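**Q** Sharing a sequence plus its predicted fold:
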Amino acid sequence: MNQLVANMAGNVWKVVVSEGDQVNSGDDIVILESMKMEIPIAAEAGGSIKELKVNEGDFVNEGDVIAIIE
């Protein structure tokens, strides 16, 4: 089980996947918006999205868990 964490603070602009989706390493999971820039946050390992911890419009801080991949 891997935890995907935010590498910077920002607003969750778009959630690209749903719980249960299969993802590969490098696939975008969410897109953060910070300082008017869109920053994709990608899976670090492949697997299934077990749980999404954020919704579109949420604010996350650096280090917050975005998703659990199993």
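**A** Done, it's in. Numbers count the residues shown, from 1 in each chain.
**Q** all contacts plus neighbour counts: C-alpha atoms, from now on.
**A** Will do.
**Q** which residues are in contact with stretch 8-23?
**A** 28-34, 38, 43, 46-52, 54-63 (CA atoms under 8 Å, 6 or more residues apart in numbering).
**Q** try this one next to it:
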Amino acid sequence: MEIKATMAGSVWKIAVAQGESVGEGQDVVILESMKMEIPIPADSPGTVKELKVAEGDFVNEGDVIAVIE
């Protein structure tokens, strides 16, 4: 499953590591946009297969930020 950015912004914090197990609703990445922090949660439980962003990267709405299996 691909986790996608819900809005454009900068990656403020990556809350998980590659290979880490995550639960449904657990924050994967926190974006910063217009001085607001926007958490991006996992849609379902699984293991983080790949992180496609680094802290400080800019993402657009719909960009894939992580892959969870």
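**A** Received, thanks. As the structure is a prediction and not an experimental result, all values here were calculated from the model.
**Q** Of the contacts of stretch 8-23 of structure 1, select the buried ones using a PyMOL command.
**A** To isolate the buried ones among the contacts of stretch 8-23 of structure 1 in PyMOL, judged by 16 or more other CA atoms under 10 Å, type:
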select buried, resi 28+29+30+31+32+33+43+47+48+49+50+52+54+59+60
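**Q** Mind checking which of the contacts of stretch 8-23 of structure 1 are in strands?
**A** Members of the contacts of stretch 8-23 of structure 1 lying in strands (criterion: DSSP state E): 28-34, 38, 47-52, 59-60.
**Q** Please report the distance of Met7 of structure 2 from Pro39 of structure 2.
**A** 11 Å (CA to CA, to the nearest Å).
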